[in-house]
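>>> The following block contains a protein sequence and its predicted model.
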Amino acid sequence: MSRIAEIAAALAGYDPKALSVDGVQAFLASLVAPAVVREGESVPLFEALGRVLAEDVISPFNVPPHDNSAMDGFAFDGALLETPPPELTLRVAGTALAGAAWRGTLATGDALRIMTGAVMPAGLDTVVPQEFCSIDGDCVRFPANALRRGDNRRFAGEDLKQGRPALLQGERISPAALGLLASLGLPAVAVLRRLRVAYFSTGDEILSLGDAPREGAVYDSNRYTVFGLLTRLGCEVVDLGMVRDNPAALAAALHDAAGRADVIITSGGVSVGEADHTRAVMQQLGDMAFWRVAMRPGRPMAVGLIPRAPRAGPAVLFGLPGNPVAVMVTFLAFVRPALLQLMGCNAANAAPPPLLRARSVAAIRKKPGRTEYQRGRVTSVPGALPEVRIAGNQGSGVLSSMVEGNGLVVLHHAQDSVAPGDEVDVMMFDGVM
């Protein structure tokens, strides 16, 4: 039994002519599991942004390495607050600066002027902010009820404990994670190699940039949106350009892509059309499934495995629709989570970002039985849920509405029409593309 047939047999209610969005996501999670990237390499921190950790990062020491002050002020023994007078007056014995331990001597009841980040000397456990204080010669005075014992002190290891994982295998390195790695004194980090993705557009009606316009033809936008989506995701991209709807050319392009990449993405030619050879060539070369997904836009879709060198395992193929918006929607809904899984991300990092809950400004027509993704524009409302309104023409070929919108209103499979004021889910573009 082929891998595609095996997954289909195990998927409850599988119907390639009316596959739900949830069904597609479950199918793809099973399909890509054996092809996850395993090979690692070490890269400098400045090259690590967006990469996936190949192993846990263990903290070699406590961060911070010592108790220190959380702000500028005066450090003192917090025991003085246990039975305090209304106001405390303490002698200032010196000043502790960040970057070096204070080496002076403290008498009982002394305070120490201290800067943010400076080491807390032994016996001192509380810091009063300087704005609470008044200075009189070598004494500091402040109201005793302004704080509690231990206030404004950072503990050693409060951020990271020595010997404990600071970051976990499968995490994508964010700007914050870069700073965390630097705080551990690590000049380089072990990451998985980049996922290699080859892509091309198909169709005789497609023009490349620089071609003269002609009647009935359109310029290829899909290559550029797919390039942008893959680059933002951190993939190594292999652009194979545009391939004419010719069986020999299509077969050569798929062989070339399989030899050079882990994943192949095509756009166009996967619906049932007499003039399209893409579907037939894919069936001839690989283990394929062709779907009509219960969604809008983006109904036709193909997935499969294209053979390559025996020891390398097959390349995973995603055949996306030809309409520009459908390409982007199917990429965000299906391909992006699958690619994150293939990149070696752990479950938390491969999961789609949480959907934003917003209130629809206007009515939206919808029938149960399919998932709809409508381009929307979300705006914030002080003290209330954000509002969303539909952005522009919702045709699957109208790319301008993807630019005008800042998210996709997700109308789920069983959901009915939306009335003005109803709450809806929104997949925000910020974070996914």
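It's in. Numbering: from 1, shown residues only.

>>> contacts and neighbour counts: CA atoms only from here.
Fine.

>>> Burial check on the nearest residue to V272 once chain neighbours are set aside, number of neighbours?
Spatial nearest neighbour of V272, chain neighbours left out: R279 (8.0 Å); criterion: C-alpha to C-alpha, 6 or more residues apart in numbering. Look at R279: counted by other C-alpha atoms under 10 Å, it has 21 neighbours.

>>> likewise L124?
20.

>>> gap between it and A384?
45 Å (C-alpha to C-alpha, to the nearest Å).

>>> What is the end-to-end distance of stretch 79-88?
12 Å.

>>> Which residues are in contact with the residue nearest to V272?
By C-alpha atoms under 8 Å, 6 or more residues apart in numbering, the contact set of R279 is G269, V270, S271, V272.

>>> Now do the third one against I264, distance only.
When C-alpha to C-alpha is the yardstick, S271 and I264 sit 18 Å from each other.

>>> pretty sure the residue nearest to V272 is in a helix, no?
Yes: counting by DSSP: H, G, I helix; E, B strand; the rest coil, R279 is located in a helix.

>>> Next up, a structure to set beside the first:
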Amino acid sequence: MDDYDEMCWQHEAVDHVLAAREEFLEDRATSTVPVAEIAGQRLAEPIVAETAQPTIDRATMDGYAFADDDGPLEIVENAVFPETKPPALEAGQAIEIATGAPLPDRADTVVKREDAVVDGGRLQTPDLATGTYVYERGSNVEAGEQLYIAGDRLTALDAVLLRDLGRESVVVTAPLSVAVLATGTEIHEGRHTDLDSPMLCNLVRSWGHSPSYRGSVPDEGDRVERRIAELASEADVVVTTGGTSVGKKDYVIDALESLGDVVFHRVRIRPGKPIAVARLPDHDALAVAIPGKPIGAYVSAALVARPLFTGDRTTPTLERTITHDVGLGPEGFEYAIPVTLEGDDATPLGHVDSPLAVYEETFDPSVLSSSTRAATADGFVLTTDPLDAGARADVIPTDSLE
């Protein structure tokens, strides 16, 4: 089998990444944090609802609670508020109720105050469906329902549900320590600017982990291997940039093969093809080798490596209209075509009619991968087929990858 055939598709690479993640996280240290501090944290264990929620029927509007009785209905005294225990209602009665207050027995519907017709202390029976403006008992969460799985990343919004479940704290996994290492003599000697490492540090941080830039190493095989080994003994994950292809001075893959087990090398995605992931068991670490061209580095990190840090393989999309025809190169690849978005339109960034004139009819991932102007893209279209002007396409927004 030749090297071309050994490349895996993006979804296959993500399968490998998630398997490596699951194995690596099995024995990770955990800590308990209050719900007020959960944003960005990752759960170490699943969360199951112990009881149904809500436990009682509650009003969702200020108004009058009643049952389906013939009216007009007598409005009883003593309105019901969230903190009070409602009186029992008898047939033919209604009661004033506040938002969030528990419904009395028998009552099953609420009419809004502004829609209520009251005359002489009596409520005209509203023509409403049963359950209107009622947050019904057990309608939100069922007892025994699993709401979160281990590895879920929590947001501020999750605090709402967790507190409703009665949780004051949760058990989370400690963030991964990530050492970012640039390779390349031209970078090490200061002749070229390191464009990738700051971007990778920001990506890792946005994924909820703790990156640190650990400098650079020249294109010398023994020094590359030694430096990766040093960092693997200090960090959970080593992320390298550059030196992942098959050139005479590309030593990263050889170093990873010497230090551990390369899970895969090269993915059928352009730009970003020469990415690799490796297990380094002697150091209890993982390694991600990112190609050196900046846009290719971003594509491979965001579309292939991201699930290692997030546990999430999903990539939300927006459907937009492509503004120009875009041809593709050789078959057997998914092409990540950067686009800018304006209204309903997606303009291929790199097309001659865009602010970055890199190609005319056929997408050129090689040149575009080096173009820093492509960093202004609003998203990417991941496709194996040429794009037709006027056709609808799914765009992966860049902000959904961070």
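Happy to help now that I have it. What you see is a predicted model; the values in this text were computed from it and never measured.

>>> TM-score of the superposition?
TM-score of the superposed chains, computed with TM-score structural alignment, normalised by the length of structure 2, equals 0.85; 384 aligned residues with a C-alpha RMSD of 2.8 Å.

>>> Of S271 and I264 of structure 1, give the one with the bigger neighbour count.
More crowded of S271 of structure 1 and I264, by other C-alpha under 10 Å: I264, with 25 against 20.

>>> so what corresponds to that one in structure 2?
Aligned counterpart of I264 of structure 1 in structure 2: V238 (TM-score structural alignment).

>>> That match and L286 touch, don't they?
Yes: contact criterion C-alpha atoms under 8 Å: V238 of structure 2 and L286 qualify, at 6.4 Å.

>>> quick one: common contacting residues for the two?
A232.

>>> In structure 1, what residue corresponds to T173 of structure 2?
By TM-score structural alignment, T173 of structure 2 lines up with L192.

>>> Can you give me the neighbour number for the closest residue to A347 of structure 1 other than its chain neighbours?
Nearest residue to A347 of structure 1 in three dimensions, chain neighbours excluded: Q341, at 7.8 Å (C-alpha to C-alpha, 6+ apart). As a burial measure, Q341 of structure 1 scores 23 neighbours (other C-alpha under 10 Å).

>>> quick one: contacts for Q341 of structure 1?
Neighbours of Q341 of structure 1 in contact, by C-alpha under 8 Å, 6+ apart: A29, V32, A33, V36, A347, A350.

>>> For the longest helix anywhere in structure 1, give me every contacting residue.
Assignment by DSSP state H gives helix 247-260 as the longest helix of structure 1. Applying C-alpha under 8 Å, 6+ apart, the external contacts of helix 247-260 of structure 1 come out as 196, 198-199, 238, 240, 243-244, 264, 277-278, 281-282, 285, 306-309, 314-315.

>>> just to revisit the earlier point, helix, strand or coil: sort out the residue nearest to A347 of structure 1 for me.
Relying on three-state DSSP, one would call Q341 of structure 1 helix.

>>> Equivalent analysis for D394 of structure 2, please.
Criterion first, three-state DSSP; result for D394 of structure 2: strand.

>>> who's in contact with the counterpart of D159 of structure 1 in structure 2?
When structure 2 is aligned by TM-score structural alignment, D159 of structure 1 is paired with N140. N140 of structure 2 makes contacts with A52, Q53, P54, as judged by C-alpha under 8 Å, 6+ apart.

>>> just to revisit the earlier point, report the inter-axis angle for the helix or strand just after the longest helix of structure 1 versus helix 247-260.
Using DSSP states H and E, the helix or strand that follows helix 247-260 of structure 1 towards the C-terminus is strand 263-267. Going by axes from the mean of the first three to the mean of the last three C-alpha atoms, to 10 degrees, strand 263-267 of structure 1 is angled at 150 degrees with respect to helix 247-260.

>>> any residues touching strand 263-267 of structure 1, and which ones?
Contacts for strand 263-267 of structure 1 (C-alpha under 8 Å, 6+ apart): 195-202, 222, 254, 257-258, 315-322, 327.

>>> Now, those residues that are in strands?
196-202, 315-320 (DSSP state E).

>>> Count the residues that sit near the aligned partner of D425 of structure 1 in structure 2.
Mapped onto structure 2 by TM-score structural alignment, D425 of structure 1 lines up with D394. For D394 of structure 2, the neighbour count with other C-alpha under 10 Å is 18.

>>> D394 of structure 2 and E319 touch, don't they?
Yes: using C-alpha under 8 Å, D394 of structure 2 makes contact with E319 at a distance of 4.6 Å.

>>> if we can go back for a sec, surely the match of T173 of structure 2 and A48 touch.
No: look at L192 of structure 1 against A48 with C-alpha under 8 Å: they stay out of range, at 10.3 Å.

>>> Quick check: neighbours shared by these two?
Joint contacts of L192 of structure 1 and A48 (C-alpha under 8 Å, 6+ apart) do not exist.

>>> wait, what's in contact with A276 of structure 2?
T244, I253, V262, V263, F264, H265, R266, V288, A289, I290.

>>> hey, where'd the helices end up in the stretch 51-200 of structure 1?
Under the criterion DSSP state H, counting those that start in this stretch, helices of the stretch 51-200 of structure 1 are mapped to 175-183.

>>> gap between F264 of structure 2 and S400 of structure 2?
25 Å.

>>> Settle it for me: which of the two has more neighbours?
Taking neighbours as other C-alpha under 10 Å, F264 of structure 2 and S400 compare with F264 leading, 18 against 12.
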